[in-house]
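Undergrad: Fold the following.
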Amino acid sequence: MKQPLHYLVTGLIVFFAFSCQTKQSTREFCEESLDFACKQTELLRKESIEVNRIPRTLTATGDMHWAKPGFDWTEGFFPGTCWYLYEYTKANQWKDNAEELQSLYIDHRFLTTNHDLGFVFNCSYGNNFRIDGDKDARDIMIDAGNSLMTRFNPAIGCIQSWNVDSGWQAKRGWQYPVIIDNMMNLELLFELSKITGDDKYKKAAITHANTTMKNHYRPDGSSYHVVDYDSVSGVVRSRQTAQGYAHESAWSRGQAWGLYGYTICYRYTRDKKYLDKAEEIANFIFTDEGMPKDCIPYWDYDAPKIPSEPRDVSAASVIASALIELDGYSTKNYMKEAQFILKNLSSKEYRAELGGNGKFILKHSVGSIPHNAEIDVPLCYADYYYVEALMRLLKTENEKLAAY
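TA: Reported below is the predicted structural model:
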């Protein structure tokens, strides 16, 4: 029997999750939530196909903000959501449109100027290959992975996140910045070693994860956002933030990226130190006094005006999805927390009305407050990880049913 979480926020959370389940089974909840996701996303899918562009978010005035055509780190999420909805419904329009939209950035697999190729190509073409077994999708993933590998420096032990020769990054004085978000790009590398048999991808991912574990994390289990390394020696030059409140604060989506990333590392390696790290991060997330009772985080756990600070639903979606997978590995019970978050995300407070919210599923996410960008708006990746979490939860329920 799994051990109960000793750090559960309050007994009310367990009671709420349990009482909800007595009224509606988990399977019924997943199906209702996914059915709504299909209806809402169908409206956005049609709009997207009409203009042949990929939705990212809404502007502050409520207008559609499409992914940038040159390169946009979010461009893989909407096609990825379509792949999940195809997996759920088997309706061909989701597959057809996923393929059509992801073809818009197929040439980006050769870009070596950005670390986000894992986000872009694993969420879209990775789900394409997983669900459909498409060999072309596999080959595109390999190309993207090879491009990502050019950013790995074995002397430093990390994949470089941002280039520092132009833009706002150049003004920060960094030499070799690595952000916690980069943990999410490791899944592509792990998967490539699995499908090609070449361990070079996995070795780079493991090295990056180990270096990040050593240098990004504080004793309480929270992480810095940015660690800048000396580009020659690999010595840590500074620990900072770019999207959080302060250098020593805990940016909420960064904590979510780390939880998800180290859960991935354990999936592919079964190295217990990654399981321990994921559990440590989860412990921080649920015990920090900056976490509200409904477990939908403020944009930063240390933001100065809590409880009047914006929430970040995207962080909550990532946390929920990660916890469902982590629950399958851990002796601790993370499923109640995952279900509690998903039920709250599916409430009127955070889930849109049909046809509203720019036709995105979830409301109240935050991109980057320090950059005054995407504040209290829907975000395509919040929807992606929400749908992924629901699919993961439904799968666990189906497996339980099959076991009877």
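Undergrad: For the rest of this, base every contact and every neighbour count on C-alpha atoms.
TA: Fine.
Undergrad: All the strands of the stretch 251-400 of the chain, residue numbers only.
TA: For the stretch 251-400 of the chain, applying DSSP state E, counting those that start in this stretch gives strands covering 365-368, 373-377.
Undergrad: I have a second one here; can you model it like the first so I can compare?
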Amino acid sequence: MNKLNYIVLILGFTVLFTACEPEKKLKKDTEIADNNSLLENRYQKLLAYKVDSLSFPRSMSLNPEEIHKVPSKDWTSGFFPGSLWQIFKLTGNEKFKEKAVEWTALMENQKYNDKTHDMGFKIYCSFGEGLKVEDNQFYKDVIVESAKTLSTRFNEKVGSLRSWDFNSDIWEFPVIVDNMLNLELLFEATKISGDSTFHKIAETHAETTLKNHFRPDNSIYHVVVYDTITGVAKMKVTHQGFNDESTWARGQGWGIYGYTMAYRYTKNPAFLKQAEATAKFYMEHKNLPEDGIPYWDFNDPAIPKAPRDASAAAVVTSALYELYGFTKNKVYLDFANKVLDNLNSTKYLLDATVNGPFILNHSTGNWPKNDEIDEPISYADYYFLEALLRKKAL
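TA: Okay, the predicted model is just below:
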């Protein structure tokens, strides 16, 4: 080939690739636009859902389509109003704020409910989200009153807030790792009221959980049962994992999120260290799928045919954005970005034709009870939206 022909050939390839580039870019932009349209479609489904004090949407079966509705006393009730507040912050659409106000008002009756440890999930995820939007004294009063109610479940000898009241003939004083997330209500109540009692209870609970819930490899026991006479942990079991020694994916998420949040309020380096250690265990686990959406339990022998849990992925992703903010370790940011992109895709977003007030699909609620398996669940949406907001804030 002579020099002239060579130059002509190179120019030809250059023209060819240049001509193709706009088409490639257009395709990419179209895919993003379609995905944003799907997410907006899901937002509208939440907005259209009728306000009803007995019908907080908890989960949904898809075949046939049926929404599982619960009253405000259910531990998941605060997530739907919280999601509406978060969508308002993401979109600026006042209609979501108006609907959030209506749903949040229906949660007030829970402020005196001393039969549950999930006051944080219920009240802080609803009233607390509203308080982030506007300085509302009524919302502050509800949060503080709820913190007083939650504090009645604290046992000084054990150094923890009691979790469930059921199964009391076997579990003398059960504490679940999920309870870490209810501490945010207490920490905030101290900031609002100036009463340090709430903060001290929350920090003590976190310290007790740190001592007893973690295995040497930084995986987590779901339930620790205490002796109320001695305060000693006498039983370590599961309620929602595959077995007592397995690693329940959402439990890992509660631990990562809970200790990152506890560090935010206390600056206790032990809390940050544990959050990082548990995040490392989770992110590097051999059974974590490539897309970062975990199987419901890392030790389910049915893997790779075991159900996924998008809710666990959403909890961890939101936590990792905050953990990155404290550590500036890009490993957390890169992992969170990857998982959030995968959740925000047609594989995990509910199809536009599904007529239900949910955003994500493929979450697992309670596998041992064959309940809410591979379905949309409200708390998956809440933490997914929080992750979107935390990424946006970066």
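Undergrad: What value does the TM-score take for this pair?
TA: Here the TM-score for the pair of chains, by TM-score structural alignment, normalised by the length of the second structure, is 0.88; 367 aligned residues with a CA RMSD of 2.2 Å.
Undergrad: Looking at the strands of the stretch 251-400 of the first structure, which is nearest to residue 267 of the first structure?
TA: Evaluated over the strands of the stretch 251-400 of the first structure, closeness to residue 267 of the first structure peaks at strand 365-368, with 28.1 Å, by CA to CA.
Undergrad: contact partners of that closest one?
TA: 243-244, 299, 310-314, 373-379, 382 (CA atoms under 8 Å, 6 or more residues apart in numbering).
Undergrad: Beyond the helix or strand hosting residue 36 of the second structure, next helix or strand please.
TA: For residue 36 of the second structure, the host element (DSSP states H and E) is helix 3-48. As assigned by DSSP H and E, the chain's next helix or strand after helix 3-48 of the second structure is strand 56-62.
Undergrad: With the first structure overlaid, report how far that next one is off on average.
TA: Its aligned residues in the first structure lie a mean 2.2 Å from strand 56-62 of the second structure after superposition (mean CA distance after the TM-score superposition for the first structure).
Undergrad: Name the residues of whatever helix or strand comes next after that strand that come out as buried.
TA: Per DSSP H and E, the first helix or strand lying C-terminal to strand 56-62 of the second structure is strand 65-70. Within strand 65-70 of the second structure, the residues scored as buried using 16 or more other CA atoms under 10 Å are 67, 69-70.
Undergrad: who's in contact with the most centrally placed residue in the first structure?
TA: Nearest residue to the geometric centre of the first structure (CA atoms, centre = their mean): residue 318, 4.6 Å. Counting by CA under 8 Å, 6+ apart, residue 318 of the first structure touches 253, 256-257, 260, 382, 385-386, 389.
Undergrad: same thing but at 10 Å, please
TA: 253, 255-260, 381-386, 388-389 (CA atoms under 10 Å, 6 or more residues apart in numbering).
Undergrad: cool, residue 386 of the first structure as well?
TA: 33-34, 37, 81, 313-314, 316-321, 341-342, 345-346, 361-362, 380, 392.
Undergrad: same thing with residue 286 of the second structure?
TA: By CA under 10 Å, 6+ apart, the neighbours of residue 286 of the second structure are residue 298.
Undergrad: For residue 344 of the first structure, see how far away the equivalent of it over in the first structure is.
TA: In the first structure, the residue equivalent to residue 286 of the second structure is residue 289, according to TM-score structural alignment. Computed with CA to CA, to the nearest Å, the distance linking residue 289 of the first structure and residue 344 of the first structure is 19 Å.
Undergrad: now do residue 210 of the first structure
TA: In terms of CA to CA, residue 210 of the first structure sits 34 Å off from residue 344 of the first structure.
Undergrad: Equivalent analysis for residue 123 of the first structure, please.
TA: 24 Å.
Undergrad: For the two, indicate the residue with more neighbours.
TA: A side-by-side neighbour count of residue 123 of the first structure and residue 344, using other CA atoms under 10 Å, places residue 123 first with 27 against 17.
Undergrad: Aligned to that one, what sits in the second structure?
TA: Under the alignment (TM-score structural alignment), residue 123 of the first structure maps onto residue 125.
Undergrad: Out of the contacts of residue 318 of the first structure, flag the one nearest to residue 130 of the first structure.
TA: Closest to residue 130 of the first structure, out of all of the contacts of residue 318 of the first structure and judged by CA to CA, is residue 388, at 13.6 Å.
Undergrad: Residue 85 is in contact with that closest one, correct?
TA: Yes - the pair residue 388 of the first structure / residue 85 is scored as a contact, 9.4 Å apart, by CA atoms under 10 Å.
Undergrad: what touches both of those two?
TA: residue 34.
Undergrad: out of the two, which sits in the busier spot?
TA: Each of residue 388 of the first structure and residue 85 has its neighbours counted (other CA under 10 Å); residue 85 has more, 26 against 22.
Undergrad: Secondary structure element for the residue mapped onto the more buried one from the second structure, which one?
TA: Aligning on TM-score structural alignment places residue 85 of the first structure opposite residue 87 in the second structure. For residue 87 of the second structure, the host element (DSSP H and E) is helix 79-91.
Undergrad: That helix - contacts with which helices or strands?
TA: helix 3-48, strand 56-62, helix 94-105, helix 129-133, helix 378-393 (3 or more CA pairs under 10 Å, 6 or more residues apart in numbering; DSSP states H and E).
Undergrad: what kind of secondary structure is the match of residue 123 of the first structure in?
TA: Of the three states, residue 125 of the second structure takes helix according to DSSP: H, G, I helix; E, B strand; the rest coil.
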